[in-house]
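Asks: Make a model of this:
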Amino acid sequence: MVIFAEHALLPGGWAQKVRISAADGHITAVTQGAAAQPGDTIVSALLPALSNLHSHSFQRAMAGMTEHRIAGRDSFWTWRDLMYRFLDRLTPEQMEAIAALVFMEMQEAGYAAVGEFHYVHHQPGGAPYASIDELSQRIFAAAGLTGIGLTHLPVLYSYGGAGEQPLVAGQLRFGNSVDGFAKLLEAVRASAATLPPDTRVGIAPHSLRATNPADLARALPLAAGGPIHIHVAEQPKEVADISAWLGARPVEWLLANTPIGADWCAIHATHMTPAETEALAKTGAVAGLCPITEANLGDGPFNGPGWLAAGGAFGIGSDSNVRISLTEELRTLEYSQRLRDIARNVMVEKEGSVGQAIYVGAAKGGAQALGRKAGEIAVGNLADLTAIDLSHQTLCALRPDQILDGLAFAAPDTVVTDLWSAGRHQVRAGRHVHRDQIISGWRKAVSGLLASI
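Replies: Next up is the predicted model:
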């Protein structure tokens, strides 16, 4: 596989007339000032593709169903109740079709890989499937069809709330003891062996409220060197509940009681004190930011300036998948900071291009969070690559040093022309190679799902 790019964003900055060769999913050569050769895939501009570090793919089917105000004050917690009721109807076949749509939409938006934070394991009511990892296998089938790079993150979810509250309603489909979770992981890893070699399996203790200190300590070694993701400090109520139960705020407790480090991803981490922000950033953990979902659920803005000042790494994810848009995630991240601080150009240290800072930061941090050797166009890295069209009206007037500002703040996702996931050329001329098949499966799945609700 060889790509010729009129412009390419390399680790040292923008370069012109670049040929990139790849084999076995990895970049083998990067040549600047080259000429296109017969058989090359020719693109306008080539970027290191982002990894979407946080997804609950099944929630895509709920998009548009939870935006009707009910009596009283709507919040994350009222949304969660609706999600649990939705889960009572979801079948394995529907989950597979929904995940395929989500993964396709991510690739068409410019994401080469996804971290699937997968917490639906069982049948409605909590009984296991004949194959304990049935629903993980459905995610694997969707990843196989779409060709997206997958970091699968089976979730440990043992309790219904802080203080070891019992599981209720839709939570019963999530539940596992640590021993049950270990058996699930064993099956998941065996099933994942059929996927491409860039596939990763990590673990995701759902949150402090869904586990307890003893179980968390037993579960962490099960990561076996893979990524560890955890929801933390998303909502003020969560912070209050954990503080009342454990005597410390969630991030404060994690810093004092776990070996948190560069293989961890702290999802949301929205409600932190300045001291927590600085200390967590210095562990090397990635902040997993999901700006569209955090805005949709009313979570609040992340402390971006404090995080950057402490040298923190970050990436972006689409979480509930209410809308899958790489460009909109980037601009929502920056705009949330502007609205809070009544300022402009916040998510960049000192001075420089905000678009480039958040794109490059998210590319590196997302790859780190998913355990992928990616995030830069460099020899030895995975060929996770996105091509964009610089002739598009939102980009054509810009200098090279303004391109990523145009992408982040002006362009639609349709500027993406091509996408490679570990060298798999899955998006061509703006369309996924299996788009028609995936859309057909989605329509069938959602029609059956709506008929049952």
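
Asks: For the rest of this, base every contact and every neighbour count on C-alpha atoms.
Replies: Noted.

Asks: what about the helices in the protein?
Replies: All helices of the chain, identified by DSSP state H, fall at 76-87, 92-109, 134-146, 178-192, 213-219, 236-246, 250-257, 274-282, 291-296, 304-309, 326-341, 354-369, 403-409, 435-452.

Asks: And residue 326, how close does it get to residue 251?
Replies: Separation of residue 326 from residue 251 (Cα to Cα, to the nearest Å): 27 Å.

Asks: So between these two, which is more surrounded?
Replies: residue 326 (27 against 23; other Cα atoms under 10 Å).

Asks: these two touch, right, the more buried one and residue 414?
Replies: No. In this structure, residue 326 is not within contact of residue 414 by Cα atoms under 8 Å, at 10.5 Å.

Asks: How about the contacts made by the closest residue to residue 354 other than its chain neighbours?
Replies: Distances taken as Cα to Cα, 6 or more residues apart in numbering put residue 348 closest to residue 354, at 5.5 Å, once the chain neighbours are dropped. Neighbour list for residue 348: 308, 354, 357, 358 [criterion: Cα atoms under 8 Å, 6 or more residues apart in numbering].

Asks: To compare against the first, here's the next sequence to fold:
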Amino acid sequence: MKQLFARHALLPQGWARNVLIAWDGAGTLTEVHANADGAPDVGYVLPGMVNLHSHAFQRALGGLTERAGSTLDNSADSFWTWRDLMYRFAATITPEQVEAIAAQLFVECLRYGYTALCEFHYLQRDPQGEWYGHLAGMAERIAAAAAASGIGLTLLPVLYSHAGFGAQALRPEQRRFHTSVRDVHDIVAALEPLRSSQLEVGAAPHSLRAASVEQMRELVDGLPAGRPLHLHIAEQQAEVDQCLAFCGQRPVDYLLSQLAIDARWCLVHATHLSGAESARLAASGAVAGLCPTTEANLGDGLFPLAPYIAAGGAFGIGSDSHVSHSPVEELRWLEYGQRLARQRRNVAATAATPDVAEFLWQGALRGGAQAAGRPVGALAVGKRADLLVLDDAHVNLDGIDAADVLGRFLFSGNDNLVRDVLAGGQWVVRNGVHINQDSIAHRYKLALHQLREVSR
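Replies: Predicted coordinates for the structure are as follows:
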């Protein structure tokens, strides 16, 4: 049995004082007891955040796609031109490099406060479109990277069969991503021995562009019960227009009319929604997977957060292409984007939870846990022992009331206030440094050097 005594800890019902937190050797919380007797070990403790949407290999692209196109007004630059750059990058990357990049990403996510991550995994085949020995080989590289870092993982092998609505044939540069429904079922089955308290396996139809609703039904029917399901949807206006031309409906309306979307599902981005779609998505029980820094970087647009909150919709956050690795930045810009669009302050709040920072952190914890399909996202008995110890010696947190901690954490400065991180009952970050930080960084640098050599 291991334990930690916190002067203040954020529990599902809010901040509590003098909280004894204990966990067993398997990394499961066995006791969370407020108003305990004794001398606290640490000041402020938060549940670790869930990163519900990741393409790990894209970490190595960060900052390398920020050059304007041929037009002076940049009108030609969009998600679609970025996607072409990403395809070229993905064309030569090896399994060893994928593992090295993913491990580096996971270390960075842990250091900034994510203790669990959902990997939307679509880089499956070799550059010629053939399998690496067996179908789950690339997915196993992601699992190995997670194990090296200590982060909790939900692996989501992707169904990727088409290049566009109406079952358009894949382009040559998409051949590394190609999977059929049978392929995904086989990958899920091959990953079964890896499932543990730290690793879950679900599946992800890539999008309405890349998988038909008939394929999605077949995919869901063949999965073990209760597994998480993720899907990109309505990320760009062009996708909405294509869907309207294909079936006469907007993407979320079309999906909800064709499939039984429920709490197992995470609809990633869902940026361009009508008012009716927002209400229907909220009522479905699915999670809206929001990735504000990537959506801003790609010029996607802004999710309609206020009406979605008013309808009781569930949401979580992800770092997607990893231009940021910080849940603070995702949540800050989730709120700031709404303020800019609506020209008002304090959008992400309700009458029951008027504190914006608490609403965002607690809401993202709940939605992230649901999307991950794992017992995470709260300091509560039976959940995973995933927690953050904040640096209460930092000037931003010195001597403040617990009620103000999240506000300072999310909306004050850019220093990383996460000092120590416990993931699955193991201390993986101490004093801001990951336990395997240097060795993982060395492998990452080697992978980047190799990739640069190939691209010359």
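
Asks: And the TM-score, once the two are fitted together?
Replies: In this superposition the chains share a TM-score of 0.96, using TM-score structural alignment, normalised by the length of the first structure; 447 aligned residues with a Cα RMSD of 1.4 Å.

Asks: Identify the contacts common to residue 326 and residue 414 of the first structure.
Replies: In terms of Cα under 8 Å, 6+ apart, residue 326 of the first structure and residue 414 are both contacted by the residues residue 109.

Asks: related to what we said a few turns ago, of all the helices of the first structure, which one is nearest residue 36 of the first structure?
Replies: The closest of the helices of the first structure to residue 36 of the first structure is helix 403-409. By Cα to Cα, the value is 22.6 Å.

Asks: Can you check which part of the second structure the closest one sits on?
Replies: Using TM-score structural alignment, the residues of the second structure aligned to helix 403-409 of the first structure are 405-411.

Asks: And residue 213 of the first structure, how far from residue 304 of the first structure?
Replies: Applying Cα to Cα, the value for residue 213 of the first structure to residue 304 of the first structure is 29 Å.

Asks: So which of the two has more stuff around it?
Replies: Ranked by neighbour count (other Cα under 10 Å), residue 213 of the first structure and residue 304 place residue 304 first, with 20 against 14.

Asks: Tell me which residue of the second structure matches up with that one.
Replies: Residue correspondence to the second structure (TM-score structural alignment): residue 304 of the first structure is matched to residue 305.

Asks: May I ask you to confirm that its match is in contact with residue 338?
Replies: Yes. Using Cα under 8 Å, residue 305 of the second structure makes contact with residue 338 at a distance of 7.2 Å.

Asks: Which strand in the first structure has the most residues?
Replies: The residue-count maximum for a strand in the first structure (DSSP state E) belongs to strand 13-23.

Asks: list the helices and strands it packs on?
Replies: On a contact count with 3 or more Cα pairs under 8 Å, 6 or more residues apart in numbering; DSSP states H and E, strand 13-23 of the first structure meets strand 2-10, strand 26-31.

Asks: For residue 169 of the first structure, find the nearest of those strands.
Replies: Per Cα to Cα, nearest to residue 169 of the first structure of these: strand 26-31, 44.8 Å.

Asks: which parts of that closest one are buried?
Replies: Buried positions in strand 26-31 of the first structure, judged by neighbour count with 16 or more other Cα atoms under 10 Å: 26, 27, 28, 30.

Asks: Contact partners for the equivalent of residue 350 of the second structure over in the first structure?
Replies: For residue 350 of the second structure, the aligned position in the first structure is residue 349, judged by TM-score structural alignment. For residue 349 of the first structure, the contacting residues are 305, 308, 309, by Cα under 8 Å, 6+ apart.

Asks: Compute the distance between the equivalent of residue 132 of the second structure over in the first structure and residue 140 of the first structure, please.
Replies: Here residue 132 of the second structure is matched to residue 129 in the first structure, going by TM-score structural alignment. Using Cα to Cα, residue 129 of the first structure is found at 16 Å from residue 140 of the first structure.

Asks: Which one of the two is surrounded by more residues?
Replies: Each of residue 129 of the first structure and residue 140 has its neighbours counted (other Cα under 10 Å); residue 140 has more, 23 against 13.

Asks: Could you report the neighbour count for residue 276 of the second structure?
Replies: There are 11 residues near residue 276 of the second structure, going by other Cα under 10 Å.

Asks: Can you tell me what it aligns to in the first structure?
Replies: In the first structure, the residue matched to residue 276 of the second structure (TM-score structural alignment) is residue 275.
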